[in-house]
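Peer 1: Dropping the sequence and predicted coords here.
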Amino acid sequence: MITAKKSPLFESVFEKYLNPLLRRSFANVFGNGITPTPSKPAIFIANHSSWWDGLLFFFFNRTVWRHDIHMMMDEKGLKQYGFFRYLGAFSINRSKPKDILASLQYAEQLLLSGKTVVLFPQGDEFHQEVRPLGYSTGIAYLMERCPDMPVVPISFYYSFRHEKKPEVWVQQGEPFLYSSLPGTSRKEKTAAIEEAAIRQLDRLKSFVVAEETGAFRNFLRKGD
């Protein structure tokens, strides 16, 4: 696997590049419930439908969460975009079971050392309308190994409305612990996590379709 090589200096420089990039690329970045987490470290999870997802995590972390974030990323993608290593990305190769275990164990060590881990339990990128989401059991494995770590669910939904550029809507859900999950097996607990994620994503979609921006903050507007 490819480990992270996080660099605070690179993060600071990259932030100055990313913020203008988001303004050039999106008409709006709407967020609901985007607030600091009750504790650090934590496990963030999200649906994965766009290359932008990881960059948006970096943006919100620098803007709101301010965790020492490390992100699990597909090995092929990390080799293609190696700079993500300096933002805290590490790889997983899902075609090799030993590599999957190595990546999960690496994530566990990061959490135990006080660092926050971001996971996309779908594994690969899928269209945002795909249901079920198809979560892998890695998230349940990691929660089982780190039962006191809160899991923070994030939903991303990309849309075009009335402007030339697209926009992204982001929902942060309530954190939950391993002990709150129903079921006894990893498969059952993963299914419970996925069902909750689908409900949250579908609620977010309903806001987008109804164009209900009132409950959302536009993070591209200073002072909003």
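Peer 2: Perfect, thanks for sending it.
Peer 1: Please count neighbours and contacts with C-alpha atoms only from this point.
Peer 2: Fine.
Peer 1: tell me how far the ends of stretch 113-132 are from each other?
Peer 2: 33 Å (Cα to Cα, to the nearest Å).
Peer 1: which other residues reach stretch 196-206?
Peer 2: 46-47, 131-133, 153, 155-157, 169-171, 173 (Cα atoms under 8 Å, 6 or more residues apart in numbering).
Peer 1: same thing but 10 Å
Peer 2: For stretch 196-206, the external contacting residues (Cα atoms under 10 Å, 6 or more residues apart in numbering) are 32, 45-47, 128-133, 135, 153-159, 169-173, 190-192, 194-195, 208, 211-212.
Peer 1: report the longest helix in this structure, please.
Peer 2: Across the chain, the longest stretch assigned as helix under DSSP state H is helix 186-210.
Peer 1: How about it, which residues are buried there?
Peer 2: Neighbour-count burial for helix 186-210 flags 186-187, 189-194, 197-198, 200-201, 204-205, 208 (criterion: 16 or more other Cα atoms under 10 Å).
Peer 1: likewise stretch 108-125?
Peer 2: 108, 110-111, 115-123.
Peer 1: same deal with stretch 146-162?
Peer 2: Neighbour-count burial for stretch 146-162 [16+ other Cα under 10 Å]: 146, 149-158.
Peer 1: With stretch 167-174 instead?
Peer 2: For stretch 167-174, by 16+ other Cα under 10 Å, it's 167-173.
Peer 1: With secondary structure and distance to Asp53 added, can I get these in CSV?
Peer 2: Below are those laid out as CSV (DSSP: H, G, I helix; E, B strand; the rest coil; distance: Cα to Cα, whole Å):
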residue, secondary structure, distance to Asp53
Glu167, strand, 13
Val168, strand, 10
Trp169, strand, 11
Val170, strand, 10
Gln171, strand, 13
Gln172, strand, 14
Gly173, coil, 16
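Peer 1: and of the residues you listed, the nearest to Trp52?
Peer 2: Relative to Trp52, the closest of the buried residues of stretch 167-174 is Val168; by Cα to Cα it sits at 9.6 Å.
Peer 1: Can you classify the nearest residue to that closest one once chain neighbours are set aside by secondary structure?
Peer 2: Leaving aside its sequence neighbours, Val168 sits nearest to Tyr158 (Cα to Cα, 6 or more residues apart in numbering; 4.4 Å). For Tyr158, the assignment made with DSSP: H, G, I helix; E, B strand; the rest coil gives strand.
Peer 1: I figured Tyr158 hits Val208, correct?
Peer 2: Yes: at 9.0 Å, Tyr158 and Val208 qualify as touching, with contact defined as Cα atoms under 10 Å.
Peer 1: what about versus this one:
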Amino acid sequence: MIRDRPIKQLKWFFTHIVEKAVLRRFAKISFLDNPVIDPEQACLVLMNHYSFNDGAILHRLNRLILRKQFRVMVVEDQLKAFIPLRYVGCFSVKKASREVIESLNYAAELLKAPGNMLGIYPQGEVYSQHLERIHFENGLSVILKRTSNIPFQVIFGVTLLDYLDSFKPHARVYLQQYTGERDLAKMESAYNEFYTTCKAKQRNLHNPPGRVLTEKQ
């Protein structure tokens, strides 16, 4: 396991140089329906994973809205490819290895501190944002069991892109606080219900004619 080792100077560099450099590829980034954040509880943020831009978007979400200590679980091969991320707050997880339990236990410990935000991409890998459903890998269930008696907020995030009348994409990050039971299957079901609602809102941008919208909406 590669642990995070935040360094103040590099955190400044990531915020003012790297984050801006990555997100300048977007025409705009909007955070929608921002939840009220409890300063007395840590935040677990679950988001779809559609590209390597996700980390910078999550960093901006935390910096502007959540305002917690930035901690993110990253697949080990991805973290090794850009090792400076560990100095911003990223730590690794390696599936199908002995180290995976160490990573999951460490993630659970982070949720005990009210000042932390723990970002997890429950799909585990990068997938197309055009999928009809988002699956949750089983590792999240271990974290939920380890924190069954710990109060923390769960925030769902769904990032969707459209270009419409711009040369650059507009990223809309839909947010929702989850207050249901901390059960993997129930959380996956609730996330996908939210995901479906977000995609319906996205399809309705610029008021398309009704005949091109599916009956599911």
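Peer 2: The structure has been received and is ready for your questions. Quick caveat, the model's predicted, so the values are computed rather than measured.
Peer 1: Overlay the chains and give the TM-score.
Peer 2: The TM-score (TM-score structural alignment, normalised by the length of the second structure) is 0.85; 203 aligned residues with a Cα RMSD of 2.0 Å.
Peer 1: Now go through the buried residues of stretch 108-125 of the first structure and say which are in helices.
Peer 2: 108, 110-111.
Peer 1: picking that back up, want to try CSV for the buried residues of stretch 167-174 of the first structure, with distance to Ala27 of the first structure as columns?
Peer 2: Converted to CSV, these look like this (distance: Cα to Cα, whole Å):
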residue, distance to Ala27 of the first structure
Glu167, 5
Val168, 8
Trp169, 11
Val170, 14
Gln171, 17
Gln172, 20
Gly173, 24
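Peer 1: about what we covered before: mind listing what the aligned partner of the residue nearest to Val168 of the first structure in the second structure touches?
Peer 2: Aligning on TM-score structural alignment places Tyr158 of the first structure opposite Leu161 in the second structure. The contact partners of Leu161 of the second structure, by Cα under 10 Å, 6+ apart, come to 26, 29, 129, 168-173, 202.
Peer 1: switch the cut-off to 7 Å
Peer 2: 169-172 (Cα atoms under 7 Å, 6 or more residues apart in numbering).
Peer 1: Give me the distance between it and Ile29 of the second structure.
Peer 2: 9 Å.
Peer 1: which residues do those two both contact?
Peer 2: Residues touching both Leu161 of the second structure and Ile29 by Cα under 7 Å, 6+ apart: 170-172.
Peer 1: Need the residue closest to the centroid of the second structure.
Peer 2: Met47 (3.3 Å; Cα atoms, centre = their mean).
Peer 1: The first structure: which residue goes with that residue?
Peer 2: Using TM-score structural alignment, the equivalent of Met47 of the second structure in the first structure is Ala46.
Peer 1: ok, and the closest non-adjacent residue to its match?
Peer 2: Nearest to Ala46 of the first structure is Ile154, by Cα to Cα, 6+ apart, at 4.7 Å.
Peer 1: helix/strand/coil for the residue sitting furthest away from the middle of the first structure?
Peer 2: No residue in the first structure sits farther from the centre than His162, which is 27.0 Å out by Cα atoms, centre = their mean. Classification of His162 of the first structure by three-state DSSP places it in coil.
Peer 1: Quick check: it vs Asn28 of the first structure, distance?
Peer 2: Following Cα to Cα, the distance that separates His162 of the first structure from Asn28 of the first structure is 11 Å.
Peer 1: Arg62 of the first structure now?
Peer 2: When Arg62 of the first structure is compared with Asn28 of the first structure (using Cα to Cα), they lie 18 Å apart.
Peer 1: Which one's more surrounded, those two?
Peer 2: Per other Cα atoms under 10 Å, whichever of Arg62 of the first structure and Asn28 has more neighbours is Asn28, with 20 against 16.
Peer 1: Which residue ranges of the first structure form helices?
Peer 2: Under DSSP H, the first structure gives helices at 8-25, 52-60, 75-80, 97-112, 138-145, 186-210.
Peer 1: quick one, which of those is nearest to Ser39 of the first structure?
Peer 2: helix 97-112 (12.4 Å).
Peer 1: What are the contacting residues of the closest one?
Peer 2: Contacts of helix 97-112 of the first structure (Cα under 7 Å, 6+ apart): 1, 41, 91-94, 117, 142.
Peer 1: now do 6 Å
Peer 2: By Cα atoms under 6 Å, 6 or more residues apart in numbering, the residues outside helix 97-112 of the first structure that reach it are 92-94.
Peer 1: can those go into a markdown table with extra columns for distance to Gly77 of the first structure and neighbour count?
Peer 2: Output for those, formatted as a markdown table (distance: Cα to Cα, whole Å; neighbours: other Cα atoms under 10 Å):
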| residue | distance to Gly77 of the first structure | neighbour count |
| --- | --- | --- |
| Ile92 | 10 | 24 |
| Asn93 | 10 | 19 |
| Arg94 | 12 | 15 |
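Peer 1: residues near the alignment partner in the second structure of Glu211 of the first structure, how many?
Peer 2: Using TM-score structural alignment, the partner of Glu211 of the first structure in the second structure is Leu205. Neighbour count of Leu205 of the second structure, defined by other Cα under 10 Å: 10.
Peer 1: Against Phe167 of the second structure, how distant is Leu205 of the second structure?
Peer 2: Taking Cα to Cα, one finds Leu205 of the second structure at 17 Å from Phe167 of the second structure.
Peer 1: separation between the aligned residue in the second structure for Arg199 of the first structure and Met187 of the second structure?
Peer 2: Using TM-score structural alignment, the partner of Arg199 of the first structure in the second structure is Glu193. Counting by Cα to Cα, the gap between Glu193 of the second structure and Met187 of the second structure amounts to 10 Å.
Peer 1: Then Arg60 of the second structure?
Peer 2: 24 Å.
Peer 1: And Glu181 of the second structure, by the same measure?
Peer 2: From Glu181 of the second structure to Met187 of the second structure the distance is 7 Å (Cα to Cα).
Peer 1: what's the match of Glu211 of the first structure in contact with, if anything?
Peer 2: By Cα under 6 Å, 6+ apart, Leu205 of the second structure has no neighbours at all.
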